[in-house]
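[1] Sequence plus the predicted model coming up.
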Amino acid sequence: MQAQDIQQLIEQGLPGAQVTVRGDDGQHFEAEIVYEGFAGHSVLAQHRMVYETLGERMGGEIHALALRTRAA
């Protein structure tokens, strides 16, 4: 899995989100997501929304994903 693959999955799951993903070892990544849909949600809820876009890849193809999220 590459950073651009993760970015595309998140963008598909959260339409209109501004997503930046970094990571060059194929397993450990960090992502910054700015999304209007995060408004009114706790940070934990925002992170769950992102994890839902990645499904079973979390803990499998993606070993670790550090998130920074905020509403647009």
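    Nice, thanks for sending it over. Numbers count the residues shown, from 1 in each chain.
[2] from here on, contacts and neighbour counts on C-alpha atoms
    Noted.
[3] For the most centrally placed residue in the chain, which residues are in contact?
    The C-alpha lying nearest the average C-alpha coordinate of the chain belongs to Val50 (CA atoms, centre = their mean; 4.5 Å). The contact partners of Val50, by CA atoms under 8 Å, 6 or more residues apart in numbering, come to 10, 13-14.
[4] Would you mind listing the buried residues in whichever strand or helix holds it?
    Val50 is located in helix 43-54, with elements delineated by DSSP states H and E. Judged by neighbour count using 16 or more other CA atoms under 10 Å, the buried positions of helix 43-54 are 43, 46-47, 49-51, 53-54.
[5] Okay, one more to line up with it:
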Amino acid sequence: MPMPVETLHAYLTEAFPDAEIAIEDLAGDGDHYKARIVSTAFAGIPRVKQHQLVYAALKGHMGGALHALALETSAPSTTG
């Protein structure tokens, strides 16, 4: 069963309440998404660890209800 974008967004918002989150359904099937997440939770940690935090936020749904998730994660820019 596919995961609705609203459910995906809710999981990510719960785990990263300060985040700017943009989600795109890549195939129109609710199984293949691209997510861009900018959160202070990612500051100073390697990208692999950032992605692990996102997968943990999905509470075991990755590979089940959610078949594929392309991730772009980063901390907010401190320049400006």
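    Okay, I see it. Everything numeric here is computed off the predicted structure, so don't read it as measured data.
[6] quick one: TM-score?
    Superposed pair, TM-score by TM-score structural alignment, normalised by the length of the first structure: 0.93. Supporting alignment: 72 aligned residues with a CA RMSD of 0.8 Å.
[7] related to what we said a few turns ago, of the contacts of Val50 of the first structure, buried ones?
    Looks like the contacts of Val50 of the first structure have 10, 13-14 buried, using 16+ other CA under 10 Å.
[8] List the ones among these that fall in strands.
    In strands, judged by DSSP state E, none of those are found.
[9] which one of these sits closest to Leu67 of the first structure?
    Using CA to CA, Ile10 comes nearest to Leu67 of the first structure of these, at 11.8 Å.
[10] distance from the centroid: which residue in the first structure tops it?
    Max radial position in the first structure (CA atoms, centre = their mean) goes to Gly40, at 18.1 Å.
[11] what's the counterpart of it in the second structure?
    Aligned by TM-score structural alignment, Gly40 of the first structure pairs with Gly44 of the second structure.
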